[in-house]
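> predicted model, plus sequence, below.
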Amino acid sequence: MKILLIGATGLLGKAVKQELESEHEIIGAALEGADLNVDMTKPDQIREMFEKVGKVDAVISTAGDAPFVPLEELTPELNDVGIESKLKGQINLVLIGVDYVNDGGSFTLTTGILMDDPIPKGTSSAMANGAITGFVKSAAIELPRGLRINSVSPNVFSEASKEHRDTFQGFEPVSIKQVALAFRKSVNGKQTGQTYKVY
């Protein structure tokens, strides 16, 4: 398969690429340092990316940012970071990308454990994760041409920085390899409308 991987230069994106590259052609996209540069908060750049890549068999997103701040410090402007990047950015990959994915192809988006198990400072991320999950479940029944859509919801990675892991007090980190396997399941499988939770 020809797979477009957005977020290819990040910790998770690199792990997903390593998991899939032996059997698939991977084209990486990221803000910088990948095959293609794209800011997924900008729909015009998403369209330009798909025009450059052409038809693909799968689109994977391991990208998306959201602020980690206490609720009393979460201003509308800060919250817009999560809305524009993690939420709308990933959804726009689907809305724009649907015409570029071959019949029977797939989209796989990334959410996270905070939608189910909240932590202090995680409200904006939880909001985006939950909204993406709802979008995936609903979009699955309407996508044309046998297209599929799923999301992967990981716990904190054992490979993440100590500072990041310390944010998730009492959580048992998971290996990034386990999370990458969930993306393999989504791409190589036949299910749709699913959230693969790696908790």
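Received the coordinates, thanks.
> only C-alpha atoms from now on, for both contacts and neighbour counts.
OK.
> for the protein, longest helix please?
Longest helix in the chain, counting residues (DSSP state H): helix 123-139.
> mind giving me the packing neighbours of it?
helix 76-82, helix 88-97, strand 148-154 (3 or more CA pairs under 8 Å, 6 or more residues apart in numbering; DSSP states H and E).
> go with 7 Å
Using 3 or more CA pairs under 7 Å, 6 or more residues apart in numbering; DSSP states H and E as the contact test, the elements touching helix 123-139 are helix 76-82, strand 148-154.
> and that helix, which residues are buried?
Within helix 123-139, the residues that count as buried by 16 or more other CA atoms under 10 Å are 123-133, 135-137, 139.
> comparison target, given below:
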Amino acid sequence: MKILIIGATGAIGKIVTPALAQKHEVITAGRNSGDIQVDISSADSIKAMFNLVKNIDACVCVAGDSHTGDLATLTEENLNLGIKNKLIGQANLVLIGQNYLNDNGSFTLTSGKMGDKPIKNAAGKAIVNGGINSFMMAASLEMPRGLRINVVSPSKISDIPVNDLIDGYLKSIENGTNGEIIKINY
């Protein structure tokens, strides 16, 4: 299987990418590193990436920033960091990428525990992660050509057993799962 991983050098990417590369052909993409450069906050950059990479069976996104901070100091600018980068960026990967992925391919997006179980100082993360989850559930009902879409929603990376995290991404990519929020270590 040929897998495109966006954010391969980030905290999750450093864990998941080598595991996927053991069984699959992996192409990495990132803002400043990887086989291909991409800025997921830009639809033009996403289109350019998909025009360079051909015959993709799976697109995995483990990239995207969002704001952490208390509600009293949360601003529209803080919210827009996560909305433009992590939420709209991942939605655009699907909206644009559905025209490029091979038939029966899959998208795996990444949200986070704050979308379901927020804590104090996490409203910026909650809105973004909840939005990713909702987008995926709705999109899974309309994916063309047998394409699938899932979200891996981990808790804090440092608290998760590495194998649990890897298994979540493998489940989304390899098991025919569609429309599922794969919760890791809640």
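It's in. Because the structure is a prediction, the values reported are computed rather than measured.
> before we move on, the earlier item: turn the helices and strands packed on helix 123-139 of structure 1 into JSON lines, including mean neighbour count and distance to P43 of structure 1.
Formatted as JSON lines, these follow (neighbours: other CA atoms under 10 Å; distance: least, CA to CA, whole Å):
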{"stretch": "helix 76-82", "mean neighbour count": "16", "distance to P43 of structure 1": "15"}
{"stretch": "strand 148-154", "mean neighbour count": "27", "distance to P43 of structure 1": "20"}
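> in CSV: the ones you listed, plus distance to E21 of structure 1.
Listed next are those as CSV, based on distance: least, CA to CA, whole Å:
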stretch, distance to E21 of structure 1
helix 76-82, 29
strand 148-154, 19
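> which one in structure 1 is furthest away from the centre?
Distance from the C-alpha centroid of structure 1 peaks at E72, with 27.2 Å (CA atoms, centre = their mean).
> K121 of structure 1 versus that one, what's the distance?
Remark: distance between E72 of structure 1 and K121 of structure 1 (CA to CA, to the nearest Å) = 9 Å.
> before we move on, what about D35 of structure 1?
In this view, D35 of structure 1 and K121 of structure 1 are 34 Å apart by CA to CA.
> who has more neighbours, the two?
Per other CA atoms under 10 Å, whichever of D35 of structure 1 and K121 has more neighbours is K121, with 17 against 14.
> buried ones in stretch 112-121 of structure 2, by neighbour count?
Residues of stretch 112-121 of structure 2 classed as buried by neighbour count (16+ other CA under 10 Å): 112-116, 118, 121.
> gap between the two ends of it?
For stretch 112-121 of structure 2, the first and last residues are 15 Å from each other (CA to CA).
> again, but for stretch 37-56 of structure 2
For stretch 37-56 of structure 2, the end-to-end distance is 16 Å (CA to CA).
> same check, this time on stretch 71-80 of structure 2
In stretch 71-80 of structure 2, first residue to last residue: 15 Å (CA to CA).
> and what of stretch 81-93 of structure 1?
17 Å.
> average offset between the strand ranked longest in structure 1 and structure 2?
The strand that spans the most residues within structure 1, counting by DSSP state E, is strand 101-110. Here the mean offset of strand 101-110 of structure 1 against structure 2 after fitting is 0.4 Å, by mean CA distance after the TM-score superposition for structure 1.
> which among the helices and strands packed on helix 123-139 of structure 1 is found nearest to K162 of structure 1?
Among these, strand 148-154 comes nearest to K162 of structure 1, with 17.0 Å by CA to CA.
> what span of structure 2 is the closest one aligned with?
Aligned by TM-score structural alignment, strand 148-154 of structure 1 falls on residues 148-154 of structure 2.
> mean deviation, that stretch versus structure 1?
Looks like 0.3 Å for stretch 148-154 of structure 2 (mean CA distance after the TM-score superposition for structure 1).
> hmm, who's touching that stretch?
The contact list for stretch 148-154 of structure 2 (CA atoms under 7 Å, 6 or more residues apart in numbering) reads 104-113, 133, 136, 140, 168-169, 172, 178-185.
> look at stretch 144-162 of structure 2 and report the distance between its end residues.
In stretch 144-162 of structure 2, first residue to last residue: 33 Å (CA to CA).
> same question, stretch 133-150 of structure 1
Start and end residues of stretch 133-150 of structure 1 are separated by 8 Å (CA to CA).
> what of stretch 70-80 of structure 1?
15 Å.
> give the equivalent position in structure 2 for L114 of structure 1.
Using TM-score structural alignment, the partner of L114 of structure 1 in structure 2 is M114.
> quick one: residues contacting its match.
Contacts for M114 of structure 2 (CA under 7 Å, 6+ apart) come out as 122, 125-126, 129.
> residues near the residue nearest to D35 of structure 2 when sequence neighbours are not counted, how many?
Counting by CA to CA, 6 or more residues apart in numbering, T28 is the residue found nearest to D35 of structure 2 once chain neighbours are left out, at 5.2 Å. Residue crowding around T28 of structure 2 was assessed by other CA under 10 Å; the count is 20.
> so what's the closest residue to L81 of structure 2 other than its chain neighbours up against?
Excluding the flanking residues, the one nearest L81 of structure 2 by CA to CA, 6+ apart is S66, at 5.8 Å. Counting by CA under 7 Å, 6+ apart, S66 of structure 2 touches 81-82, 86, 124-125.
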